[in-house]
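Undergrad: here is a sequence with its predicted model. Questions after.
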Amino acid sequence: MLLKSCELPYRLKYYQSLSGRASMSRKQIKDQAIYQAGYHGECLFAEMIRSYEHATVLWDITLSNEKGESQFDFIVIHDYSVFHYDIKNFKGKYQQNGDILVSQTGYNVKRPDMQLSCAHNVLEAAVKSYDWQYEVESYLVFINETFYFEGVRSPHWLYRSLLKQHLAAYENSHLMLSRNKQLGQFLINNHQPNVHLDVPIKTAFSEVADGLKCPLCLKKITITFDGKKYYSCPICKKVVSGKELLLSNLCDLYYLKGAPFSIREAESWCNSPSRTTLKRLLKANFKSTGQKKAVRYYLEN
């Protein structure tokens, strides 16, 4: 049971909004690729764990206590055990050089075992403060099927080939789902999002192109709103509803500006659609601040 899910991180929303509106730097492209791969790996694990109804699953939790602060990709509660899974979407062959993992392509990453240990201590302290009877286990999950390590594998490493067998333990239940759900809710209540860790490399808003962009192919397009419910993208030819088209571009405006915007800014950004339609969409999907002509719209990140 997925008690807490995770939507697309703000960092990736920003880069998706920027795509097609400005040329991205090499650093931005690299940053997007790294975080996109990481999120894709988490999505793969979420699909694998989703079917185990007897397990209480939390996706993306940050906890802070006397042991420190850590972000957890997945926490799974089953019977009297709490499992932490740190997902790594590394591709290809790696070998160890000191405390560094080196890929065949020359990509270097610090061996993540120490980070796992620190996170384990934070989670264990949080769980024991709720109920000392629960035991905590932590694992690094190398979710990509192509990952291969030349060296001694830690017992806390799980390869994709071992994952199905490991997760099969969640098929059995001792009927503690209600109690485990309460522990899961306790951890959710103590979740402290670390927004400073989810910051993209930004482009000045003045350098970003306004106008409409297809939410499917992410290309800039020219469409005249004439009251139809659906519109065909001139580039990818796929059909999208007018509501989805406008909402996607309004989200682009907020993420790229990085601040609340006015109805006039929204009209200009979206090539002057119906103000009534815009207001209806903004009221249903955005928060607002201010009154009358000073109203500004924003999203909760």
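TA: Sure, I can see it.
Undergrad: rest of the way, CA atoms for contacts and neighbours
TA: OK.
Undergrad: the helix or strand harbouring Gln115 - contacts with which helices or strands?
TA: Here Gln115, judged by DSSP states H and E, is contained in helix 113-130. Using 3 or more C-alpha pairs under 8 Å, 6 or more residues apart in numbering; DSSP states H and E, the elements in contact with helix 113-130 are strand 56-65, strand 68-78, strand 135-142, helix 177-189.
Undergrad: ok, now with 7 Å
TA: Packed against helix 113-130 by the contact rule (3 or more C-alpha pairs under 7 Å, 6 or more residues apart in numbering; DSSP states H and E) you find strand 68-78.
Undergrad: the helix or strand following the strand it packs on versus helix 177-189: what angle between them?
TA: Downstream of strand 68-78, the first helix or strand assigned by DSSP H and E is strand 81-88. When axes from the mean of the first three to the mean of the last three C-alpha atoms, to 10 degrees is applied, the directions of strand 81-88 and helix 177-189 differ by 50 degrees.
Undergrad: got the buried residues for strand 81-88?
TA: By 16 or more other C-alpha atoms under 10 Å, the buried positions in strand 81-88 come out as 82-88.
Undergrad: please apply the same query to stretch 134-146.
TA: 134, 136, 138-144.
Undergrad: possible to save the residues you listed as CSV with distance to Gln192?
TA: Shown next, in CSV, are the buried residues of stretch 134-146 (distance: C-alpha to C-alpha, whole Å):
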residue, distance to Gln192
Tyr134, 22
Val136, 20
Ser138, 20
Tyr139, 22
Leu140, 22
Val141, 24
Phe142, 26
Ile143, 26
Asn144, 29
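Undergrad: buried sites along stretch 62-72?
TA: Residues 62-64, 67, 69-72 are the ones in stretch 62-72 that count as buried (16+ other C-alpha under 10 Å).
Undergrad: and those residues, which is closest to Tyr297?
TA: Lowest distance from Tyr297 to these (C-alpha to C-alpha) belongs to Thr62, with 27.7 Å.
Undergrad: okay, one more to line up with it:
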Amino acid sequence: MEGERFFDNFLQLLPDCQYLKRIEFGEFSFVEFDFIVFTCEALYIFEIKHYRGPYLLEEGSLVHQYNKKIIHKNPFNQLNRAQLLLQSTLQEIGVDIPVISALVFTHPEFTLLNPLALKKQGTVLLRSELNQLKQKLKAGCFKRNSHIMNKLLRKSSPCKNKYIKVERLPFDTMKSGLRCPKCQKLTFAPPLARKRLWQCPHCKHELKQVDLIHHNLIELFICKGEPFSLSEAMKWCNCEKGNNNQHKMLYRILMTTFKHVGITKDRRYYLEMELW
């Protein structure tokens, strides 16, 4: 995660960079992409590794120099599989654009003792070499790339086919509001952004408001059965439309406790859990 955060911050510093992170594709077996970056010339896949210490490539595997522990069996197998799957997905949605992939080592104390052996298999970038990406990842073709990103988001499957199917009521027919984890009764009062403790008006049970909202957001994901947006979370928790404090509070909870795909307005939140 530390490596992904570092690379995410690096991309955010690039002017108008368009990218997706932690997005999955697949029907029966799934491939997660750390980052897909969109430019006019190509789509770039970046697989992030945050290993520390001196490593060698021996018989296709990354091996620590001193303890000879295999840290990764041929990291390019995973990357090549991801590239083939993305190319196939692009063909399905009618997009013809090259796909380029690279393995990125983000730890400042990572050392590759036989770099040529690894670089013969594909593109490898160390943390000190990331500046060379700035020109390659030059922004442009915003309208076209936004169109491709939206199509890929609709094809992504962070939850689809991974969980047990359950019968659900139509999502739009479900009542919104905050449900007490103890008595399971709804209250329709909106959460107070500056209040730390919440008391159920029915059973007087007290808990942290953050925990109450988190509990209700999990319920939202289970009831909907697929990733949801921040606006849907606001509506589900009965937040006041246009209330910036409530908006910030829910956004903070979602970003720290849920996984997500997409960026800005297209971002959707989900959990990796079995839905019984």
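TA: Good, I have the coordinates. This one's a predicted model, so the numbers in the text were calculated from it and none came from an experiment.
Undergrad: where do the strands of structure 1 begin and end?
TA: Listed in chain order, the strands of structure 1 (DSSP state E) span 2-4, 56-65, 68-78, 81-88, 93-97, 100-103, 108-110, 135-142, 148-150, 157-159, 230-232, 239-241, 287-289, 296-298.
Undergrad: which residues touch the first one?
TA: I take that to be strand 2-4 of structure 1. 50, 56-59 (C-alpha atoms under 7 Å, 6 or more residues apart in numbering).
Undergrad: quick one: which of those residues is nearest Asn189 of structure 1?
TA: Leu58 (11.8 Å).
Undergrad: alignment lookup: the closest one to structure 2.
TA: Aligning on TM-score structural alignment places Leu58 of structure 1 opposite Leu20 in structure 2.
Undergrad: isn't its match right up against Phe33?
TA: No - Leu20 of structure 2 lies out of contact with Phe33 (C-alpha atoms under 7 Å); the separation is 8.6 Å.
Undergrad: Leu126 of structure 2 contacts Thr106, correct?
TA: Yes - with contacts counted by C-alpha under 7 Å, Leu126 of structure 2 reaches Thr106, the gap being 6.3 Å.
Undergrad: burial count for the closest residue to Ala117 of structure 2 other than its chain neighbours?
TA: Distance criterion C-alpha to C-alpha, 6 or more residues apart in numbering; nearest residue to Ala117 of structure 2, sequence neighbours excluded, is Leu57 at 6.6 Å. Leu57 of structure 2 has 21 neighbouring residues, counting by other C-alpha atoms under 10 Å.
Undergrad: again, but for Gly94 of structure 2
TA: Neighbours of Gly94 of structure 2 under the rule other C-alpha under 10 Å: 11.
Undergrad: look up how far Leu152 of structure 2 lies from it.
TA: 11 Å (C-alpha to C-alpha, to the nearest Å).
Undergrad: ok, Asp252 of structure 1 - contacts?
TA: Neighbours of Asp252 of structure 1 in contact, by C-alpha under 7 Å, 6+ apart: Ser17.
Undergrad: if we go to 8 Å?
TA: Asp252 of structure 1 makes contact with 14, 17-18 under the criterion C-alpha atoms under 8 Å, 6 or more residues apart in numbering.
Undergrad: among those residues, which one lies nearest to Ser154 of structure 1?
TA: The shortest approach to Ser154 of structure 1 among the contacts of Asp252 of structure 1 belongs to Tyr14, at 36.1 Å (C-alpha to C-alpha).
Undergrad: hang on, that closest one packs against Tyr254?
TA: No - Tyr14 of structure 1 sits out of contact with Tyr254 when judged by C-alpha atoms under 8 Å, with a separation of 9.3 Å.
Undergrad: aligned partner of Asn97 of structure 1 in structure 2?
TA: Under the alignment (TM-score structural alignment), Asn97 of structure 1 maps onto Glu58 of structure 2.
Undergrad: then Phe72 of structure 1?
TA: Residue pairing (TM-score structural alignment): Phe72 of structure 1 is matched to Phe33 of structure 2.
Undergrad: isn't its match up against Ile48?
TA: No - Phe33 of structure 2 lies out of contact with Ile48 (C-alpha under 8 Å); the separation is 9.4 Å.
Undergrad: just to revisit the earlier point, so where is the helix holding Gln115 of structure 1 in structure 2?
TA: On structure 2, the counterpart of helix 113-130 of structure 1 by TM-score structural alignment is residues 76-93.
Undergrad: pull the residues that contact the matching stretch.
TA: With C-alpha under 8 Å, 6+ apart as the test, stretch 76-93 of structure 2 has contacts from 25-26, 31-33, 45, 47, 96-103, 121-122, 151-152, 155.
Undergrad: go again with 10 Å.
TA: 24-26, 30-33, 36, 43-47, 60-61, 94-103, 118, 121-124, 148, 151-152, 155-156 (C-alpha atoms under 10 Å, 6 or more residues apart in numbering).
Undergrad: so how far is stretch 260-268 of structure 1 off the chain centroid?
TA: Mean-position distance between stretch 260-268 of structure 1 and its chain equals 27 Å (C-alpha atoms, centre = their mean, to the nearest Å).
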